[in-house]
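1. Let's see this in three dimensions:
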Amino acid sequence: MNFKRFLKWLAPVSLTAILILCTIVQGWSAPTAAQTQLHWYGQSAFKLTTPTGKVILIDPWITNPVNPNGKTDLATLNRADLILVTHGHFDHVGDAMTIAKKTNAPLVSTADLGQALVESGYPKNLVTLDTQGNFGGEISLLNNEVKVAFIPAIHSSVIASDGSPAKYAGNPGGFLVTVQNGPTIYHTGDTDVFADMALIPRFRKVTLMLACIGDRFTMGPQRAATAVGYVKPDRVIPMHFGTFPALTGTPAAFAAELKQQRVGSRLQVMKVGETIRL
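-> Got it, this is the predicted structure:
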């Protein structure tokens, strides 16, 4: 076979091979990268699932009045890798002790709150220096997959249970949770707006802010919108509203204030029991 005849023979073979290859490539898609997921149980209770499947609970009052599936959710929650609690009030400690005893999840909190919870029945072996801190500090957890910074809050913090006198539980706070290959989430805890919130984005860009808006016991929609303006997150999700009649702040009023104050962050209102991907 001379060279010209070889080329004539090769051309259709190569074309066929290319067409087959193109067909295979078009039918194949690369695996979708795992994403961080956020689930809202109502009030200030969230479940954060990292791209590798680690489960982080924040203020886990799962059986709160606005969660119709609370008892089932608590019964079927078989994994937690960390439990974060912002302060000592019952609607934030919530079901933390029950979950800790069930899952052996370490407690992440300020040291004063951790000690107060141990005295109130939280398993002592799950409250260690490895997961305790204070405002201005940051700790790396879960093999450096997650960083948690302790943010102050303007509120109060006591533990009262079984009719016993209220016990001081340290200063209240919030958390800045940074997920490796994922978002940075600021959970405000219960707080009023304060000007130092404007310092948060100087140290780390906030992807998502979970902001209390209920009024009466925390900032309401107007002051919460100002807080979002300070933090400048990409998105904001309202929380801590509507659980009790006294919590009169609404997402609609919050949306109006964000617009009035020309805050550029995107508002996303979650439904109780909803899970979103970040």
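2. make it CA atoms for all contacts and neighbour counts henceforth
-> Will do.
3. how about Cys22, secondary structure?
-> helix (DSSP: H, G, I helix; E, B strand; the rest coil).
4. and for comparison, fold this next one:
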Amino acid sequence: MKITYHGHSTIAIETQGTKLLIDPFITGNGTTDLNVETTKADWILVTHGHSDHLGDTVAIAKQNDATVIGIVELCSFVAKQGVKKNHGMNIGGKFSFPFGTVKMVMAQHSTGYEADGEMVYLGEPAGFLIESEGKTVYLAGDTALFSDMALFAEAEIDAAFLPIGDNFTMGPEDAAKAAALLKAKTVVPIHYNTFPLIKQDPQKFIDLLPEGVGKVMQVGQTIEV
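-> Predicted coordinates for the structure are as follows:
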């Protein structure tokens, strides 16, 4: 699996000849290296309905004829926006896709999306455990620390992507506690430095982890797991 970080919480995964795109926040994201018109995806996974995660999902899904994976209310919303392919899930559910399996897990956060001047409920926030090519990747989405993360360790996580920005999500200290519960081989910080309220030094987070576990990914950088 090749995993590329595109700023904030936007991540691309190439596996089984398929491209997955997670939380494609491009428009208004000063940290990303992507632009909407040239972004490719076969599947788009959205952790929750906030604008910095749902982002440009509708436009990218339409131009690529991609399938959106998310909680059922969010999938219903994008379908009404003209997205033809979607796969709704819910917390605790697991499904086998052509590229591997996706399990939707809980995240402690809020959700809501402003559309036509009104706040629309787009289902509960979530994280994803993706299994493909014998590897497991955990995408936490936006979340606080919660003790049930210890259960996710049973999936033998190869790489975990955890928010560290604080204010809206876990900060570095709680994210380090989450990493200890998850026991992932590699832990990558996300969701920081996009806005002043979530400004962090990612290296300080890395220093809280066991040696060799943490990895700061630069925007556009790719790792293999």
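5. residue in structure 2 matching Thr86 of structure 1?
-> Using TM-score structural alignment as the criterion, the counterpart of Thr86 of structure 1 in structure 2 is Thr47.
6. what's the answer for Ala225 of structure 1, then?
-> Applying TM-score structural alignment, one finds that Ala225 of structure 1 aligns to Ala176 in structure 2.
7. Give the next helix or strand downstream of the helix or strand encompassing that match.
-> Using DSSP states H and E, Ala176 of structure 2 sits in helix 172-182. Downstream of helix 172-182 of structure 2, the first helix or strand assigned by DSSP H and E is strand 186-190.
8. which non-adjacent residue is nearest the alignment partner in structure 1 of Ala153 of structure 2?
-> Correspondence of Ala153 of structure 2 to structure 1, assessed by TM-score structural alignment: Pro201. Excluding the flanking residues, the one nearest Pro201 of structure 1 by C-alpha to C-alpha, 6 or more residues apart in numbering is Val231, at 6.0 Å.
9. Relative to Asp215 of structure 1, how far out is the one you found?
-> Remark: distance between Val231 of structure 1 and Asp215 of structure 1 (C-alpha to C-alpha, to the nearest Å) = 19 Å.
10. Give me the more crowded residue out of those two.
-> Val231 (25 against 21; other C-alpha atoms under 10 Å).
11. Next, the contact list for that one, please.
-> Val231 of structure 1 sits next to Met197, Ala198, Leu199, Ile200, Pro201, Val206 when contact means C-alpha atoms under 8 Å, 6 or more residues apart in numbering.
12. same thing but at 7 Å, please
-> Neighbour list for Val231 of structure 1: Met197, Ala198, Ile200, Pro201 [criterion: C-alpha atoms under 7 Å, 6 or more residues apart in numbering].
13. Am I right that the second one is in a helix?
-> I take that to be Ala198 of structure 1. Yes. Residue assignment for Ala198 of structure 1, taken from three-state DSSP, places it within a helix.
14. pretty sure it contacts Tyr230?
-> Yes. Assessed by C-alpha atoms under 7 Å, Ala198 of structure 1 is found in contact with Tyr230 at 4.4 Å.
15. When the two are compared, which one has more neighbours?
-> Each of Ala198 of structure 1 and Tyr230 has its neighbours counted (other C-alpha under 10 Å); Tyr230 has more, 19 against 14.
16. my read: that one touches Met197, true?
-> Yes. In terms of C-alpha under 7 Å, Tyr230 of structure 1 counts as a neighbour of Met197; the distance is 5.8 Å.
17. So what does Phe195 of structure 2 match up with in structure 1?
-> By TM-score structural alignment, Phe195 of structure 2 lines up with Phe244.
18. swap in Thr222 of structure 2?
-> So, by TM-score structural alignment, Thr222 of structure 2 is matched to Thr275.
19. one step back: mind telling me what element the match of Thr86 of structure 1 is part of?
-> Here Thr47 of structure 2 is assigned to no helix or strand, by DSSP H and E.
20. Once you drop chain neighbours, what's closest to it?
-> Closest residue to Thr47 of structure 2 apart from its sequence neighbours, by C-alpha to C-alpha, 6+ apart: Ala126 at 5.1 Å.
21. List the contacts of that neighbour.
-> Thr47, His48, Ile91, Met104, Val105, Met106, Ala107, Gly141.
22. And those, which is closest to His8 of structure 2?
-> Gly141 (10.6 Å; C-alpha to C-alpha).
23. The counterpart of that closest one in structure 1: what's it in contact with?
-> Alignment note (TM-score structural alignment): Gly141 of structure 2 maps to Gly189 of structure 1. Shown in contact with Gly189 of structure 1 (C-alpha under 7 Å, 6+ apart): Thr86, Gly173, Gly174.
24. how would you label the equivalent of the last one over in structure 2: helix, strand or coil?
-> Using TM-score structural alignment, the equivalent of Gly174 of structure 1 in structure 2 is Gly127. Reducing the assignment to helix, strand or coil with three-state DSSP, the entry for Gly127 of structure 2 is strand.
25. right, and Gly127 of structure 2 touches Met104 too?
-> Yes. Applying C-alpha under 7 Å, one finds Gly127 of structure 2 in contact with Met104, separated by 5.9 Å.
26. in structure 2, which spans are helices?
-> Using DSSP state H, the helices of structure 2 run over residues 51-54, 57-64, 72-80, 149-152, 172-182, 202-206.
27. want to try a markdown table for those, with distance to Gly100 of structure 2 as columns?
-> Below are these laid out as a markdown table (distance: least, C-alpha to C-alpha, whole Å):
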| stretch | distance to Gly100 of structure 2 |
| --- | --- |
| helix 51-54 | 22 |
| helix 57-64 | 20 |
| helix 72-80 | 20 |
| helix 149-152 | 17 |
| helix 172-182 | 21 |
| helix 202-206 | 30 |
